[in-house]
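Visitor: mind looking at a prediction? Sequence and model below.
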Amino acid sequence: MIPPNQIETAFESGNYRSVITLAAELQQMGAATWRMLGLSHLRLREFEIAETPLTRASILGDPEAMIELGNLMRLMGRFEEAAQHFAQLGPMPAGELSLRLQRWWGTTEFQMGHVDSGLARCEKAWHGYISLGDDELTGRITQTLAQMYSVLGNVSRALQLNKEALRVLSVDPVPYPRLSTLQSIATIYIEARLFEEAEIYVKEARQILSNPEYYSDQWMILVLTNEADIYRLKGNSQRTLGALLELRDLVDGSGDHEVRIWVASRLAEFHSEQGQFGRALEALHAGIDAGEELPAALLVTRGVVFRRRGQVELALLDFEAALPAVRESGDSHLLTRTLLHLSDSLRRAGRGQESVEVLREGLERLLQDKDKARFRPDLEELSELTHSAMLEPDVAPFMEAVIEKIATLTGSVPLDEERLTHAQVETLGRTRVVVSGQPVALTLHGSALMLVYLARHPGRTRQEIQLDLYPDKDPVAGSNYIRSVIRELREALGKGAVVHAGPHNMPRYSLGPGISLTIDVLEVEQALERGDMARMLALYRGPFLKTITDSEWADDLREQLQRAVTGAIRGQMRRAREAGDLKRALLLANQLLRVDPYDPEVLVERVEVARGVASPQEIARYVVEMQRMGS
């Protein structure tokens, strides 16, 4: 037989696992025992299990259970239900329970978007707790207010209140309010990019959870979330992956759907940044159950993965499919991020006007966001979009404001001054790299080739690059040559022009986020997709890197481009001839022969067309050229 006060003693000392174990041995329980069991599960963040015992205690008339049942509804995201529940409780007798009702009711209203009334209730409760003279309880409501001010963008006030709460919140007997405060302070420092300060608070949180009596998977998930963000933003790929994999293992057993989606999204983003697109898609779909449709958040992530892979049309399908649900979700950060990446994909797909309209909405929302600094990585990645926006009258003022505001918040130089180097890469008919209007001296013929290759195939190892570009070279000589090319590009275009990630012994190379390239090859391919003949002909000045004769990859691309360009011109020429527009057909024949002077069919066809519209002298010249080429 369990002594009647044993469960209460375990509960008051914060031994919630013991409470759960002891309660399981009881055959009958009263209201107080049901309440302690429910609160034990709640404080261990086992929300779904907590609901039944708290409901039973409430039905049995326990006033504390009634209030905490509403708090549980809030924690589970059932805000409307929680608000109605609190309203139906009516006034509580003066004392701590009355103040707690105001605290959780105000927090619920705040989360529903009723900021003023929610904040007013919590401020009133705060003053009441101070009057009670209980430092521990005052610390808890102080931490609640700190979270509200953080959401409102008043970071300095939030940090001040959190540190005041931390001063009075102890680990014993109940560590969870202190854990929550540590996590909140760490989050503020992470968003301010003060990683060393953040790590101090994350380390203490881990130390608390190292005590088996206090440990819970749900609290460790929050700590690991902070750690993953710190390592990701510090650029520590190995530790980022470690934290995310540890998170994934915990989440799989927790049943927390939202965190499971968050982890799947972060893992997919991580792998795609390393150029591991297959792993990225695998991580995405591991975040949902078999047969389940991807939720909006993961559709957006998959769109980002496809965009990074260069599959713009697939990216557009995902962004456009996710957008209505993202709007309905009320997640302002996800919506703004979706709009930015959708705008870039539309721009790449040649849908310029739509891109500008979407970008304007995205920038307007970004300027309204309380935490603008968190969009900096996206703007750095979308550097070409940033530059193109500065040239669009409808969005340039918004982009300028965004760049300056983010620079102010992060205490850094504006993005376009610090990070973004724009280079124009010419490889068709001539080889030239131009930065700020000035040609850059590149002595190695493989340097321009490397820029084109990495733009098309980011995230490749040196071995993969060598096998693609120079399969016939000796492996050691080939690897050394690639190192020399990368070194020359970094010296000419900046250290961040080519970046690497992954294991030290097998790094994967990509173009850096701080360099924006305009590559004539890619522009010709885009013009071909759009059927923009005039732009294609203006850009195609001659064969791709014609001086390079030792790269099979360059040879293949040269032939592909020539076939694509001549095929497009030939199609236009045939259509013009069928329509009876012989003058246009003749002009197109001349353009095609500029690209491929040795095409015998076109040489013959040009003479046939010329006989209908050209002068005798022109016809004679075309006949001579046809005969000369034929011989």
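Guide: Nice, I can see it. Residues are numbered from 1 along each chain as shown.

Visitor: every contact and neighbour count from this point should use C-alpha atoms.
Guide: OK.

Visitor: helices or strands next to the helix or strand containing A492 in the packing?
Guide: Using DSSP states H and E, A492 maps to helix 475-493. In terms of contacts (3 or more C-alpha pairs under 8 Å, 6 or more residues apart in numbering; DSSP states H and E), helix 475-493 is packed against helix 446-456, helix 462-469, strand 498-501.

Visitor: report the buried residues of the longest one.
Guide: Buried positions in helix 446-456, judged by neighbour count with 16 or more other C-alpha atoms under 10 Å: G446, S447, A448, L449, M450, L451, V452, Y453, L454, A455.

Visitor: please apply the same query to the second one.
Guide: Of the residues in helix 462-469, those with enough neighbours to count as buried (16+ other C-alpha under 10 Å) are R462, Q463, I465, Q466, L467, D468, L469.

Visitor: another structure for you, compare them:
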Amino acid sequence: MTIRGEAEFQLGQFTALLTLLEGRMDLNAEELCLVGRAELRFARYDAAELHLLRAALLGAQHASVEYAEVLFETGRTDEAARHLARALPDLQGTERGRALHLLTRLHLHPNVQPEPEGGEPQHEGASPDPHRHAAPALLLLAARDAQEAAQYFLRRGEEEEAGQVAVTLAEISLLGGDLDRAERLLRLALTVLNTAPDPGPRGRALLLLVRLFDLRGDDLAVQATVDELQALLTLEGTVRVRLAWQVLQAERCALKGDWDALDRETQGALPLAASLQDPLALGRLHLARAEGQIRRGPPADAAPAAAVRHHAGIITELARVPLAHDPHLWALEGRAALHRHDLDLAVPRLQAATSAFRRSGRPLDELRAALDLAACHAAAQDAAAMTAALQAALPRLLRLQERRALRALVEAHHDLLQDACQDPRLAPHVQALMDAADTQRQWVLPLRVLTLGEQHVMRRSQTLPLRTAVPLLAYLHLHPGSTRRDIQLALFPDRPPGAALSAVKLAIHALRRELGPDAVETSGPYRDKRYRLGPDPQLQFDTAALDQALQMQDVSRALHVYAGPFLPFHGEGEWVEAQRAEQLGNLKLLVRNRIDFCLRLDDWGNARLICQEFMTRDPDDLDAPRWLDEIRQRSEVILQHTASG
């Protein structure tokens, strides 16, 4: 039986699907489910909930899990968990794996806390109890369910679904402080999701990468990932990704202490979060605003009445957070109470937050709350409690991979750490922590050297006047230790020796002028002097990113990086032609292999997208049109078979 709209859904054409089916009265269960799933992509939750509930009642298995996702996205986590618990025994195949994956994401929701051993209930409205018994970390429960779902999909050969689970596993690793494992999982997931018709999972992976690089302090990687994300946000069905990006922007401003930018970001994001009925986004935005107000504090010369109004504004902001059991809310309530010297409220709130973060397996959040708790003890002049708290926290802080977040913590608690230096038991750890923060502060932003389809050296968004020197940069990157004669013959083989020598000298002078005197280093005797790039400034080449994508078989990343031929404005030198041929040949081989893989899975939609992307990179290729014709013929056979079935 032909299901109307199925082809449009598989191609990610959600607007076309809704145009075809929305408002029709003769829809069957599967078609109702497709309409609801498309509406979910556009965050039209009320309509999606109605259509998916009708489809589930009519027996569509797809609808049961998607209905639970609507409940999850609108903050009804308890209801979503109960619905999945009822549905899971009857689910089979892909839907069972997707239900397990959604259960994993429920474990990661900040409003979900592990129950204490012994089943002691947590009543609605009750104060958080820091002395509740320890329970298994929620991240461990989430990882268990995610691994089961991933194994389920891999056994069934469902690569895209397994990629989505890999993103969730990466989020678990990121929350648990293992940034290296999180990056590996995200890179692996993107090799699959970059060609998926639904841009939502890919957007989620890119957002996590931005968050990861920002915590690590790698601004160049952040910018490269943001560039890729901005292109994705222009696609249909990415409204939830756009909101998540705005929320992340606000949190990045809070991390960097850019309070004016934080105000701008939250003012723009709050109306969208409210219109999409997203309580998690609303909560994160209000928490970020409250964090900014706490960190800025009242003006130094403010009258007492102004200070009271300032603290009242913080309390009002925190009251707008819709997730009452979110430990991030408890932590900020404690921090706000500390700033107004209400230690009777600050200590229990921070103890509750620290305990909840520990049980949930979130070390960065736990240690941030632990430092605030130590500051409370210092304000209460309880030296023993402060020392005990810092003795437990400082060694773990040094093991954090989130280097930028570590620097922010040190700056926020500078006075506390200076006082701790007076204690010989704490001084070595405090000094090591200060050194780590200073290293982060002195970190130099790498420069991007773009050689594929363009010739530029970029410092953030600024283009340096080095276009004619880029070939020399690229050559020394690929051939360090070359003599001046080697460089002349490679870069300017068609010029007279004097003109070639002059061009090389001008390029070296330009590099040293813009990048520093040590940008190009020399060694050896004068007549046989050898040249190589210096360690500073730090340079990152797009050719290295292309090589990495090719090595990882990441076809979408490779197509994104490959913007055109190597050094397009430098027509001299056999080494340039050889480099162009090698890069294009490797990219073409990867594209052909990926197309073959998609065709073996009858995934002709992705095969066509990959082929069309490659044709934009190399319009003169003679094989790509033949591949596209082969894909078209294959898709027609599949559609005819589906129609006859």
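Guide: Cool, the structure landed. Because the structure is a prediction, the values reported are computed rather than measured.

Visitor: TM-score of the superposition?
Guide: Superposed pair, TM-score by TM-score structural alignment, normalised by the length of structure 1: 0.52. Supporting alignment: 402 aligned residues with a C-alpha RMSD of 4.5 Å.

Visitor: out of the buried residues of helix 446-456 of structure 1, which is nearest to R574 of structure 1?
Guide: R574 of structure 1 has its nearest neighbour among the buried residues of helix 446-456 of structure 1 in V452, at 32.4 Å by C-alpha to C-alpha.

Visitor: not counting its neighbours along the chain, what's nearest the equivalent of E246 of structure 1 over in structure 2?
Guide: With TM-score structural alignment defining the correspondence, E246 of structure 1 maps onto G268 in structure 2. In this structure, G268 of structure 2 finds its nearest non-sequential neighbour in Q246, 8.0 Å apart by C-alpha to C-alpha, 6 or more residues apart in numbering.

Visitor: what lines up with the one you found in structure 1?
Guide: Per TM-score structural alignment, Q246 of structure 2 is aligned with L224.

Visitor: please report the distance of that match from F277 of structure 1.
Guide: Per C-alpha to C-alpha, to the nearest Å, L224 of structure 1 is found 24 Å from F277 of structure 1.

Visitor: same thing with S383 of structure 1?
Guide: With C-alpha to C-alpha as the criterion, S383 of structure 1 and F277 of structure 1 are 21 Å apart.

Visitor: can you pull out the strands in the stretch 451-600 of structure 2?
Guide: Secondary structure of the stretch 451-600 of structure 2 (DSSP state E, counting those that start in this stretch): strands at 456-459, 462-464, 482-483, 520-523, 530-533, 539-541.

Visitor: and the second one, which stretch of structure 1?
Guide: On the basis of TM-score structural alignment, strand 462-464 of structure 2 is assigned to no residues in structure 1.

Visitor: next one: that strand to chain centre, how far?
Guide: 26 Å (C-alpha atoms, centre = their mean, to the nearest Å).

Visitor: which helices and strands does it pack with?
Guide: Using 3+ C-alpha pairs under 8 Å, 6+ apart, strand 462-464 of structure 2 is in contact with strand 456-459.

Visitor: recalculate using a threshold of 10 Å.
Guide: Where contact means 3 or more C-alpha pairs under 10 Å, 6 or more residues apart in numbering; DSSP states H and E, strand 462-464 of structure 2 is packed against strand 456-459, helix 497-515.

Visitor: what do you get for the third one?
Guide: Using 3+ C-alpha pairs under 10 Å, 6+ apart as the contact definition, the elements that strand 482-483 of structure 2 packs against are strand 520-523, strand 530-533.

Visitor: how about the helix holding A492 of structure 1: buried residues?
Guide: Using 16+ other C-alpha under 10 Å as the test for burial, helix 475-493 of structure 1 gives G478, S479, Y481, I482, V485, I486, R487, E488, L489, L493.

Visitor: between those residues, which is nearest L97 of structure 1?
Guide: For the buried residues of helix 475-493 of structure 1, the nearest to L97 of structure 1 is L493 (64.6 Å; C-alpha to C-alpha).

Visitor: need the contact list for that closest one.
Guide: By C-alpha atoms under 10 Å, 6 or more residues apart in numbering, the contact set of L493 of structure 1 is T421, H422, A423, V433, V434, V435, V440, I515.
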